[in-house]
Structure formats: C-alpha cells, structure tokens
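Trainee: Show me how the following folds:
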Amino acid sequence: MYKLLIVDDEPQILEGMKRTLDWGEYGFHQIETSETKEDAIAKSVELLPDIAIFDVCIGPDLGYEIIHQLNELRLPTQYIIMSGYSEFEYAQAAIRCGVKDYLLKPVERSKLQKVIEKIIVEDLQGNLNGISRKDNTTDPILGIPYEELSKLTNRILLMVKAEYAQNITLKSVAERFRMNSTYLGQLFLKETHMKFSEYLMAYRMLQAKERILATNEKISSIAQSVGYPNLNYFYTHFQGYYGMSPSDLRK
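Mentor: So this is what the prediction gives:
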C-alpha cells in the first residue's frame, strides 16, 4: 500500500535500514534505494514515495538540499533525515525543509518506529491495526525488548544488523566507539549473556535460514550474502547451529 525510498551513499546503511523494521507489516510493499542525488531525484519523481529517508550527506550533496528541490516539485512525500552529525545547523536546515524528524545514526529502531507510525497515522491517514509490536521491539536473537537494553548495546546490535554481511568484528566495533575491545566485549556479554562473536554468528544464521526458506538462491550465494565467503565454514556453522544442512532445511 505504501512506497518507501531510502537514500544514502553507503550500501551497508541502505541494507541495514531495509531490515531495521518489518516494513511489510507497516504496509510498505515497494522499497527503493538510491546512492546519488541524481538517482534519488529520478526515483522520487518516478516512484512518488509516501515516505523518503535521506542521509544528511549524499556524496558531495546535502540531503536537505535535495529535499528542498523535491519540495518544489510538490511530491506527495513525507521526509525523514538521518545523520551521523548532531550539529544544530543541520537540524535547523532540515526543519526548514519540512522534514518530519531528524534521526542520529546509527538509527535506533524504536525511534524510527515511532516516527513511521506517526507519519502513517497523521499524514497518510492510515492505521496501525494488526501490527505486531513484539517483532519490532524485541531482538530476534536475544528475545529481549530493546528498551531493556542499554543505549550502547542497542547501537552494537544495530551495527550487526547493518553490517553482518561485511567483515565486522568486535575489534572494528570497539574502534568506532574508541573503546578497548576486551572491555566492550565484557560489557556486551554481561548484558546479553552472549559473546559478540556468538551473537554475530546467530544473526547470520537467522538471516541465512530466512533466505533459504524464502528464496531459491544457491546456498553459496546465500553464504556470501550473510558474511561467509568460505562455503565450508558456512556449512560447518549452519550444521552446528541448526543440526541440519542448508539443503536439508530447504527440503
């Protein structure tokens, strides 16, 4: 029923945003992404999205300036800006363009959920009947509501969801937080009762299982897409985690 456009010049962010919410449950059955200003404008005109989420910087271009250009075309679109910057000037510029909200990256699931729900009800005259809050507010691996976890842990979980297909490690996450990896790992373990590597593997296994059951993709392609360039390594982890091979699961 609804159409969504996500604009960011980082492919891993685009993939992460597509998985942050169960968009289909909210009625978004068409989701497009763009990595450049030109493509974003072209797809906006063609798609006429109900909601468009722009990063504040798209390569050399500014997201709110692109939104300003689209506003002149009077598209029936509600805009959200996301940014790794908290400077007030960016927020001010976004507000002047009439964006619905300004979210800091990594975007917290609960905050995005509230903004989307508000737009659906207030601007799209839709309703939230039949939407399961559990799927959107509880981590699929831990089974714990996100609101019961610390902000730091939630940010780590978001990084995993956005970058699990990449070579993400506890060390690389710790470097981005400017923290000692051993200390960060201890904090994560204390709160989740899982090592970071265990959580990452579990999330990759979950994504692999869903793709095996929902698509006819080759197992080798699925393994690659969830962060396993070594197929034998993937088979070993999958068999150990689920007690069956990927091909057995698909039967």
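Trainee: CA only for contacts and neighbour counts going forward, please
Mentor: OK.
Trainee: ok, which stretches of the stretch 151-251 of the chain are helices?
Mentor: Remark: helices assigned in the stretch 151-251 of the chain by DSSP state H, counting those that start in this stretch are 151-163, 170-177, 181-192, 196-214, 219-225, 231-242, 246-250.
Trainee: For my notes, confirm D9 occurs in a strand.
Mentor: No - checked against DSSP: H, G, I helix; E, B strand; the rest coil, D9 lies outside a strand; its state is coil.
Trainee: For the residue lying closest to it once chain neighbours are set aside, list the residues it contacts.
Mentor: Spatial nearest neighbour of D9, chain neighbours left out: E35 (4.2 Å); criterion: Cα to Cα, 6 or more residues apart in numbering. Taking Cα atoms under 8 Å, 6 or more residues apart in numbering as the contact definition, E35 lies against 7-11, 58.
Trainee: so what does whatever helix or strand L4 lives in touch, helix or strand wise?
Mentor: Using DSSP states H and E, L4 sits within strand 2-7. Using 3 or more Cα pairs under 8 Å, 6 or more residues apart in numbering; DSSP states H and E, the elements in contact with strand 2-7 are helix 11-20, strand 28-34, helix 37-47, strand 51-55.
Trainee: Looking at those, which one is packed in the most?
Mentor: Neighbour counts (mean count of other Cα atoms under 10 Å) averaged over each of those peak at strand 51-55, with a mean of 25.
Trainee: Alongside the first, I'd like the structure of this one:
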Amino acid sequence: MKRVIIVDDEVQVRKGLHWKVDWEEEGFQIVNEAENGEEALLLMDNNQIDLVLTDVRMPVMDGIELAKKCKEYNRRMKVIILSGFSDFEYVKNSMKEGVKDYLLKPVDPEELQAVLRRMKKEMDDDRKQQLEIEKVRSLARNQLHEVQEQYLLHLVKGEWFQHHIIEDRLKQLKLHSLLQENVKAQFITVEVRDLNEDTDRAKQLQLAFQMLCKEMVENQDGVFAFYDPNYANMMQLLRLVDKSSNPSFLVKSIQHYVRSLLRLEAVIGIGDEVTGLPNFKVGYISSLLSWSQSQVGNCSQMSGEAVKKESITDFSPELERKIINAIEQSDLTQFRAELEWLLGDMNKQSVLSFSLIANRILFSLSAIVKRYSVETAETQRFIWKVQQAIWELNAQKQVIDYLSQLASIIMEKVNNTRVSDGKFIVDGVKRYIDQHYGSDITLSHLSELFYINSAYLSEIFKLQTGQNFSEYLVARRIVEAKKFLTDQHLKIIDVANLVGFSNSAYFGTVFKKRVGQTPVEYRKAIAVSDLK
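Mentor: I've put the predicted structure just below:
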C-alpha cells in the first residue's frame, strides 16, 4: 500500500476526501491528516509517506511551500495540490516546485481516482527504476569486491616480484589499510561441516556460506573475506590487528550464524599475528595449520596459535625465487638440493615450522601450475596428497617425496608447453594479463615471468592472437573499465587506476578512441538506458 497524508485547514474537506474513492482498492492507505504544511512535515518524521494531498491556501505554511519541502525531504514523494478556480494559474506555475498534479475544488471522485492511478503507476515505475539502478550498482560493487578478493588471494599465494607494484595495486583497489607501515594482520580459516555426516549439505550450501561470511565482514573495518578454490567448504578472513581488538567475537558470531542459518558447524583455525605485507603468506599458512589441528568430526571447534614466532624457519623471497627458477629451468637436481636444505635433516626445525615451509613451497608450485595452465588430474592429485601429508604433521618424509614428484611432473609439462608452437605460453600470458590487468605489466616483465626472450614473446603473441601485447592489454582494460563505470559512486580517476591507467586524462583519450565516447559520456548513456 502507498501511504498518504491529507493536508487541509478545513476538517470537512479532509473527511470528504476519505469517502470520495475506495483508497485501498486503488492501492493507497491514508495514514495521517494535518491542518497545515508545518504540521504535515512533523508527521512525516515518524511516517514513510508516498503521496501528499494538500490544499494550496493554508495558514502557517501553504501547499506550495510544503511541496518544496517535500521535494527536499524525499524527491520520490508525490505531491498533489488542491485549489479553487481562482488559484488555477498560480498552481499551474508551481509544478516546477515538485507538484506532480492538481485537482480543482470541489474534487470530482472520478478525477481523484484518475490522478491516484497515474500517481500509483509513476510510483511503481520509480520503484522499478530504483531497483534496476540498485541492481547495476550492486553488480559494480560486487565486481570491485571480486577483484579485491582475487588480489588478497594473490598476496598470500602468488609470486611477488616488485614491492612497489603490490603497493600501487592495493591503492587502486582501495585497500589502503593494508599499506600501513608495519601493518599487523591475522588470518582466520573457517570450514563448514555437516551436522549429519551422511548428508552433503556443506557442499550444497557452499555459496550461501561464502555470502554469509562476506556479509558479516562487509561493514567491519579492517576485516576482509576471500575464497581459496584449493580448499573446499572454506572461507579465509583477513583481520587487521589493533591493540583493542580480538577475534573472539567475530569467530563466535560466525559459528552462531552458520549453525542457526545454515544448520552447519564451523571449524575455525586462528593464525598467528604477523607484521608487514611480506609476512602475510606466513600468517595465512599458520591459519591453515591451526585449522589442520582440529579433530575429525562434525562439531564446532576453534584452535589458534599454530606457529610460534621463534619456530619459523626463514623463507625469504630469494629462497622462493630459487625454487621457482629451478622448476622453470627444469633443474630437478637444483630443486631437490633447495628442498633438502629447507626441509631435510640438515635444517633442524619444529614440526610446525616444517609444515609452514612445505606449504610455502606448495603454493609456489601451484602458482606455476596455474600460470602455465598445466592443471591436470595428475597435478591436482599430487597437490592434494601434499596438503594431506602436511596436515598430518608427522609425515615429513612423505611431504618431501610428494613435493619432489610434483616438481618433476610440473617440469615435464612446462617443457612440453615450451616445445609447442607457443600457444600454451601465449595462453598463459593472456591469463596473467586477464588477472593482473590493473598492474603495471610490461613485455619485459612477462618475459622474465615466463622465462622467454621478450622479442620472441612479442612475435608469438602477435602470431597466436592477431594483436600485439599492448593492444591486448588495452582492450582488456577497456572491457573492465566499462564494468566499473556502471558504479556511479566511483570517480573516473578511480576507474582509471583500477584498470591500470596512471592518469584519468590518458584513460579518457584511450577510452574515447576505443569506445567512441568519453568515460563520462559512456556513464551518462548507461544511466539514461537504465532509467528507460
């Protein structure tokens, strides 16, 4: 029902309007009456009003002034003016003040009915348009959140080359809070399990569980949620640490809502607090290791402090790079030497420190598998075997054996891609661009990443795609820019930064050349289209 207030200084006029039409049948409900505009505004503070019927001549505040105030109060509120014949021209000129229609006194029931039906149609159309606009804005926000989540996963599992590129991308994605000096963070792993072990509800409700976690952290400062496809039925939370905060309330809330809304149990692993972006990988793995200590079963559990700071063996970016180099250069001897140095008997360390380093190596191998698109049933089986062995916390030799076998398989498959006509490498480059289009990507950077001469990479890329590298990159950025431009809340400079352009002027020039409209013109065209 649309809610109505009648405003007139004559009580008989107000009562007469009640019985002139069947208000409920027309889809309206009279919720209040007022003697003048000022009284009406006070009543609106406590009621959601959709339609105002007001006399034009009233003491204290007349109908025209009330219409102005209503427009300021709620631009979607409809105002109908009631007037005598002598005020007719005056009322007509007032339409610009927010008055939607007018009726002459005495009000004819059929005319009132016709006006109400027009107003109802306008309101319904307004509501439909608003829902469409909100839908577009929601899609744009979801697009930004999706890119943010992908980059959070990259921070904890991807390869780091130049720290300033990471910082620039975090700024572009509005993740400035992660750039605080010596930022302190803690990761929390949340897994859902069935209350009844014989059902498959956890898998069926996986998407609902993800949405629940995202909604719970959406309005919490310094808390982010992301999903790692390698871990089924899990969500990962990143929580920025300050002196007054602790994860207990968040964790208990998640367990409560998972149980009450989804009828599942939440098993939670709380990782160690870490300092600085480079240590995010350590923090993430520690939450997984903490989770791995949970008991088998379907009851809610929580464990924490998986890896004590003094037990962590140093695993610098240089060491990680050596391992990656060994794989990509097909040097199995070098890989095994690095593996033995990090995980073998020569390097005495705790079981949990061993597990952390093993996970770091596994993440590096998984990144290579993804980059070269050599994901097969065999590689996935070995990745899963390594994960299972690490979680057992007492299968160190098995972990080393599985990692060695996995490395050997990856080397063979990477070699096969290199002796092809270049299609596999180009496919890998395209996937990298599709995921990192907002970063500062250069041909020399890609040549280092894929261990291939830049001139040869440029040649085979053009051969396979029909476009040179820079054309493909720009085209991809424009596609993503169009998505972000649907969000009216994002400034043009924000969109430019999100898709990898250093300044809005250059972005506007490139966009106009590719699309035929400037970003502002394109956005306005979308807005007009949405309102139709």
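Trainee: How close are the two chains, by TM-score?
Mentor: Remark: TM-score between the superposed chains equals 0.56 [TM-score structural alignment, normalised by the length of the first structure]; 192 aligned residues with a Cα RMSD of 4.9 Å.
Trainee: out of the helices and strands packed on strand 2-7 of the first structure, nearest to Y199 of the first structure?
Mentor: Within these, the stretch nearest Y199 of the first structure is helix 11-20; the backing value is 16.4 Å (Cα to Cα).
Trainee: Show me what that closest one is in contact with.
Mentor: Residues outside helix 11-20 of the first structure that contact it (Cα under 8 Å, 6+ apart): 6-8, 33, 35, 109, 158, 161-163.
Trainee: Emit the ChimeraX select command for whichever of those are buried.
Mentor: Selection of buried members from the contacts of helix 11-20 of the first structure for ChimeraX, criterion 16 or more other Cα atoms under 10 Å:
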select :6,7,8,33,35,109,158,161,162,163
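Trainee: Can you pick out the most distant pair from the contacts of helix 11-20 of the first structure?
Mentor: E35 and R109 (21.8 Å).
Trainee: Would you mind telling me which of the helices of the stretch 151-251 of the first structure is nearest V45 of the first structure?
Mentor: Across the helices of the stretch 151-251 of the first structure, V45 of the first structure has its closest neighbour in helix 151-163 (27.5 Å, Cα to Cα).
Trainee: Near K15 of the second structure, how many other residues are there?
Mentor: 12 (other Cα atoms under 10 Å).
Trainee: sec struct for it, please.
Mentor: helix.
Trainee: The first structure: which residue goes with that one?
Mentor: With the correspondence set by TM-score structural alignment, K15 of the second structure falls in a gap relative to the first structure.
Trainee: for D168 of the second structure, what are its contacts?
Mentor: For D168 of the second structure, the contacting residues are S439, by Cα under 8 Å, 6+ apart.
Trainee: Provide the secondary structure category for A266 of the second structure.
Mentor: Recorded secondary structure, A266 of the second structure: strand (three-state DSSP).
Trainee: got the helices of the stretch 151-251 of the first structure as JSON lines, with distance to I41 of the first structure columns?
Mentor: Output for the helices of the stretch 151-251 of the first structure, formatted as JSON lines (distance: least, Cα to Cα, whole Å):
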{"stretch": "helix 151-163", "distance to I41 of the first structure": "25"}
{"stretch": "helix 170-177", "distance to I41 of the first structure": "32"}
{"stretch": "helix 181-192", "distance to I41 of the first structure": "41"}
{"stretch": "helix 196-214", "distance to I41 of the first structure": "31"}
{"stretch": "helix 219-225", "distance to I41 of the first structure": "29"}
{"stretch": "helix 231-242", "distance to I41 of the first structure": "39"}
{"stretch": "helix 246-250", "distance to I41 of the first structure": "40"}
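Trainee: Which of the ones you listed sits closest to V121 of the first structure?
Mentor: Closest among the helices of the stretch 151-251 of the first structure, using Cα to Cα: helix 151-163, at 26.0 Å.
Trainee: quick one: that closest one to helix 170-177, angle?
Mentor: 120 degrees (axes from the mean of the first three to the mean of the last three Cα atoms, to 10 degrees).
Trainee: what span of the second structure lines up against helix 151-163 of the first structure?
Mentor: Using TM-score structural alignment, helix 151-163 of the first structure pairs with 424-436 in the second structure.
Trainee: how big's the offset between that stretch and the first structure?
Mentor: Compared with the first structure after fitting, stretch 424-436 of the second structure deviates on average by 2.0 Å (mean Cα distance after the TM-score superposition for the first structure).
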